[in-house]
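*Asks:* Only the shape, not the letters, is given here:
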């Protein structure tokens, strides 16, 4: 077996699979890139050839236009592509629509590069699939024991109870434009909320794209042009930056909410003026990180970004070799850390 550390290495551009000649989620323009999902810290503009799922490519085109890559190739989940002596396939990561883990097989060894992922169910995207491997490359956004995400239905229930308790107020929820907004809408529909959901203008294009790609979201309306009285008792979604400025103050006595794994930290909610923190994350929590590592069974785990020190320490106690890659640029989405 040729150990993955001999053919998968860290470069200034990002993680590079040498025998295939491809970078995975490179942070600078490269000739050939494999993109795990459409968030801006993983999908950068300016690459030559881009390989991803069809949904991720559609998201990249919507966000970047011509910058989405000179040449684009869609690869379906489970389909194998040979790049020289490397067999490459994509499997679901459960993070957002189209998100994928990258499975690389070369020299009798298998590496699994997760990108970002979560293990909780999400009606808007395919669920994470664990793949046995020799090296698992994982994120560690919430790699501290304090981060244990509650069931999302529980948090949606808290939101709907607040709406019922304050029927004259507008509930405005700060959420990331890609993935989180659409998941919240789908969770609300599952919980029985069939009224229109109102959107800040910046969230509308990606919600429309999700609908075009087959994700049902129900009736959505633009909040920016709505009469103040029409938003009384309504649920409004907006980017985190909008709930902190004058845009939110035009709403009817708003109940400011934020949907993020970081809402587990009360001080963070207080600093953001959040009245109703909702612990809903699109990343794996502490327990799910450890469960995933146990399921894939890799004797060696590489950590791309996040709380790598805590995770590497926990792995050592379990007899697993951990290595921090310190990949620069990952985990730096344009909405900031509250996007998680």
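*Replies:* Yep, it's here. Owing to the predicted nature of the structure, the values given are computational and were not obtained by experimental measurement.
*Asks:* switch to C-alpha atoms for all contacts and neighbour counts from now on
*Replies:* Noted.
*Asks:* Looks to me like residue 189 is in a strand.
*Replies:* No: Residue 189 is assigned helix when assessed by DSSP: H, G, I helix; E, B strand; the rest coil, not a strand.
*Asks:* Could you report the distance from it to residue 165?
*Replies:* Distance check for residue 189 against residue 165: by C-alpha to C-alpha, to the nearest Å, it reads 19 Å.
*Asks:* Between the two, tell me which one has more neighbours.
*Replies:* In this view residue 189 and residue 165 are compared by other C-alpha atoms under 10 Å, and residue 189 has more residues nearby, 16 against 11.
*Asks:* residue contacts, the more buried one?
*Replies:* 217-218 (C-alpha atoms under 8 Å, 6 or more residues apart in numbering).
*Asks:* and the gap between it and residue 220?
*Replies:* 12 Å.
*Asks:* Which residue, neighbours along the chain excluded, lies closest to residue 105?
*Replies:* Spatially, and ignoring its direct neighbours in sequence, residue 105 is nearest to residue 87 (5.1 Å; C-alpha to C-alpha, 6 or more residues apart in numbering).
*Asks:* Is the one you found in a helix, a strand, or coil?
*Replies:* Applying three-state DSSP: residue 87 is strand.
*Asks:* I'd like to know how many residues surround it.
*Replies:* Quick note: residue 87 (other C-alpha under 10 Å) scores 15 neighbours.
*Asks:* now do residue 106
*Replies:* 21.
*Asks:* can I assume it is in contact with residue 84?
*Replies:* No: shown here, residue 106 and residue 84 do not form a contact pair, counting by C-alpha atoms under 8 Å, at 9.7 Å.
*Asks:* Look up how far residue 208 lies from the spatially most central residue of the chain.
*Replies:* Centroid check for the chain by C-alpha atoms, centre = their mean gives residue 95 as the closest residue, at 4.3 Å. Applying C-alpha to C-alpha, the value for residue 95 to residue 208 is 19 Å.
*Asks:* next up, a second structure to put side by side with the first:
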């Protein structure tokens, strides 16, 4: 009897807890993406709602740690431990490895095993091809913890190159006007640049100063972005007919007044919602997202084959209902402190500074 109990595979809800600090892996003594400073943190990626300062020990991919250092400086935390994709580390009574999430540079899913039970915590992820980061890797598991930022059937993202084609068409149609695109500093900016290059746009791309540090970091990690120039110090005539990328907050700021009759664009999955575009004064909405859309979320549940899913931030109820209808046990975790794609910003750096916004 005691031997049978000893070899029993404990259900993950017995060893993974939702605490005020975030998702706690009890047998390992660590939190995943904690929202408050903790002793041990495993961080999925560098966006500010997942990577927060002040933790004593931080485990993440080398790229994520580099992003955190660039954005946070000395406040990044105490000891920083890099873990490459595919490497396995023993932490307490668990084994931990990181698998690519396809969200931004360095983004990872956290694969945790404990006494024969495997849980995968996705962090944020997407399934589209992206030249700037490793593609999402489906990992079979007992419980899959998934985001649901765009977890409603209405959210079906169009092809990325078709959206970039709209921007290039507008540039050709209004060659005398500047085009300023609101785009987040980490991930979205670099991805948009590589999409433009793939579509044949080989002219210089001008950057607001808040976007430059992370573009330099991406280049250090081997991501080719082509010729980039500083829009902040450019003369007004230089920006006539130019393509300028800036944080979303800067697009509505007085900084943008120096542009020549600008066409205002915004790259975000939320541009599918016309009211959001109108509220931001966006003339040219571009539906380009770094999160999985509804179809991709549903496909991912099939790909990982987990008999149970836990849904975190986003439109939890619809995905829970979808999974339940297909015989998958599902529940919402209702974690607090995670934002949607439009809200992941570093306070005080919306329109300038070195941090910028997330994706």
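*Replies:* Arrived safely, thanks for sending. Keep in mind it's a predicted model, so treat the numbers as computed, not measured.
*Asks:* mind listing the strands for the stretch 51-200 of the first structure?
*Replies:* All strands of the stretch 51-200 of the first structure, identified by DSSP state E, counting those that start in this stretch, fall at 71-74, 80-83, 86-92, 100-106, 109-113, 135-140, 171-174, 197-199.
*Asks:* Show me what residue 5 of the first structure aligns to in the second structure.
*Replies:* Under the alignment (TM-score structural alignment), residue 5 of the first structure pairs with residue 13 in the second structure.
*Asks:* a helix runs through residue 285 of the second structure, doesn't it?
*Replies:* No: according to three-state DSSP, residue 285 of the second structure belongs to no helix; its state is strand.
*Asks:* circling back to that earlier point, and the match of residue 5 of the first structure, how many residues sit next to it?
*Replies:* Quick note: residue 13 of the second structure (other C-alpha under 10 Å) scores 10 neighbours.
*Asks:* And the residue nearest to the centre of the first structure, what's its match in the second structure?
*Replies:* The alignment partner of residue 95 of the first structure in the second structure, by TM-score structural alignment, is residue 103.
*Asks:* Repeat that for residue 321 of the first structure.
*Replies:* Aligned partner of residue 321 of the first structure by TM-score structural alignment: residue 329.
*Asks:* OK, contacts around that match?
*Replies:* Residue 329 of the second structure touches 307-309, 323, counting by C-alpha under 8 Å, 6+ apart.
*Asks:* Top of those residues by number of neighbours, please.
*Replies:* residue 309 (27 neighbours).
*Asks:* quick one: the residue of the first structure most remote from its centre and residue 178 of the first structure, what's the gap?
*Replies:* What lies farthest from the middle of the first structure is residue 229; by C-alpha atoms, centre = their mean that is 34.1 Å. As judged by C-alpha to C-alpha, residue 229 of the first structure and residue 178 of the first structure stand 28 Å apart.
*Asks:* what do you get for residue 10 of the first structure?
*Replies:* For residue 10 of the first structure relative to residue 178 of the first structure (C-alpha to C-alpha), the value is 27 Å.
*Asks:* The two - which one has more neighbours?
*Replies:* residue 178 (20 against 15).
*Asks:* Which position in the second structure pairs with residue 267 of the first structure?
*Replies:* In the second structure, the residue paired with residue 267 of the first structure according to TM-score structural alignment is residue 275.
*Asks:* mean deviation (superposed) between the longest helix anywhere in the second structure and the first structure, please.
*Replies:* Across the second structure, the longest stretch assigned as helix under DSSP state H is helix 160-173. Superposing on the first structure and averaging over aligned pairs (mean C-alpha distance after the TM-score superposition for the first structure), helix 160-173 of the second structure comes out at 0.7 Å.
*Asks:* Which residues in that helix does the neighbour count mark as buried?
*Replies:* 160, 163-165, 167-168, 171 (16 or more other C-alpha atoms under 10 Å).
*Asks:* Same check on stretch 130-143 of the first structure?
*Replies:* 130-143.
*Asks:* now do stretch 241-253 of the second structure
*Replies:* Per 16+ other C-alpha under 10 Å, stretch 241-253 of the second structure contains these buried residues: 241-252.
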